[in-house]
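*Asks:* okay, predicted coordinates and the sequence, questions at the end:
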Amino acid sequence: MVTRAEDGIEALEIINSGRTTNPFFILLDINMPRMNGHEFLKELRKTAIASDSVVFMFTTSDSVQDIARAYRESVNGYIVKPHNREDMNKKISTLQEFWTICEPPVRPVGPV
């Protein structure tokens, strides 16, 4: 199931309300209104419900500071959005191939 949020505050509300249970994978942008991606990631890692979710930043920022901060905040991967359709399609194709060969957890990830 795919759930979409407009910003970090809405995403945390969705996770904390139980509308989605134990998200396995979160695709996150840094540039969001109300709560940016760094702030969201910091808050997410504090929650018991989704602290161990796999989180990838998918953003336009190629700033060394943003990348370093994301990894300090325990992001699992950082992808800079390409500027043209062809490169975007290549990155999406690569991600689809990657997730096709990955084995999802047999049971929900989280505290036992």
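*Replies:* Received it, and whenever you're ready, just let me know what you need.

*Asks:* please make it C-alpha for all contacts and neighbour counts, starting now.
*Replies:* Will do.

*Asks:* name the helices or strands packed onto the strand ranked longest in the chain?
*Replies:* Using DSSP state E, we find that the single longest strand of the chain is strand 54-59. With contacts taken as 3 or more Cα pairs under 8 Å, 6 or more residues apart in numbering; DSSP states H and E, strand 54-59 sits against strand 25-28, strand 77-80.

*Asks:* okay, pairing it with this:
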Amino acid sequence: MRGKIIRWISNRGFGFIKSDEYERDIFIHISDITKRRRQPKVGDTVEFRLDTSEGIVSAKAASIISPSNKVSTTFINIVAMTVLCFLVASLTAYNWRKNDLPI
């Protein structure tokens, strides 16, 4: 099942999910989010298993699948490659000048 986090209380470690597949808001606790790389936030899309065993409708085995995770990873990769290219170009130019080679 999929849904979006519509409310998140960071200092308490829980929030609520809204899903098109279920009419009521679904409780989610931070301990039920697997492979957590950051704090959940409002607007995150999550994939989860719906659990009603404890008398409360809650999300279990949840994963954050927002595209925002991929965007930030892509941005970091672009910045890293830019810095690496600049470093290689600088070292090459320095080495050529040191050996009195024409650029």
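*Replies:* Yep, it's here. Model, not experiment: these values are computed from the prediction.

*Asks:* what's the TM-score here?
*Replies:* Scored by TM-score structural alignment, normalised by the length of the second structure, the superposition of the two chains gives a TM-score of 0.18; 37 aligned residues with a Cα RMSD of 4.9 Å.

*Asks:* just to revisit the earlier point, what's the next secondary structure element after the longest strand of the first structure?
*Replies:* Using DSSP states H and E, the next helix or strand after strand 54-59 of the first structure towards the C-terminus is helix 64-72.

*Asks:* contacts only, for residue 89 of the first structure.
*Replies:* By Cα atoms under 8 Å, 6 or more residues apart in numbering, the contact list for residue 89 of the first structure is empty.

*Asks:* how about residue 39 of the first structure?
*Replies:* Here residue 39 of the first structure is in contact with residue 8 (Cα under 8 Å, 6+ apart).

*Asks:* how far away is it from residue 25 of the first structure?
*Replies:* Residue 39 of the first structure sits 17 Å away from residue 25 of the first structure, going by Cα to Cα, to the nearest Å.

*Asks:* hmm, back to that, got TSV for the helices and strands packed on strand 54-59 of the first structure, with mean neighbour count too?
*Replies:* Formatted as TSV, these follow (neighbours: other Cα atoms under 10 Å):
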stretch	mean neighbour count
strand 25-28	18
strand 77-80	17
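
*Asks:* make CSV out of those and add distance to residue 66 of the first structure.
*Replies:* Converted to CSV, those look like this (distance: least, Cα to Cα, whole Å):
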stretch, distance to residue 66 of the first structure
strand 25-28, 13
strand 77-80, 10
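
*Asks:* for residue 95 of the first structure, which of those is the nearest?
*Replies:* Of all these, it is strand 77-80 that lies closest to residue 95 of the first structure, at 10.2 Å by Cα to Cα.

*Asks:* show me what that closest one is packed against.
*Replies:* Checked by 3+ Cα pairs under 8 Å, 6+ apart, strand 77-80 of the first structure has strand 54-59, helix 64-72 packed alongside it.

*Asks:* any idea which helix or strand comes after that strand?
*Replies:* Strand 77-80 of the first structure is succeeded, C-terminally, by helix 85-101 (DSSP H and E).

*Asks:* count the neighbours of the closest residue to residue 78 of the first structure other than its chain neighbours for me.
*Replies:* Distance criterion Cα to Cα, 6 or more residues apart in numbering; nearest residue to residue 78 of the first structure, sequence neighbours excluded, is residue 57 at 4.7 Å. Residue 57 of the first structure is flanked by 25 other residues according to other Cα atoms under 10 Å.

*Asks:* since that was my last question, I'll sign off now.
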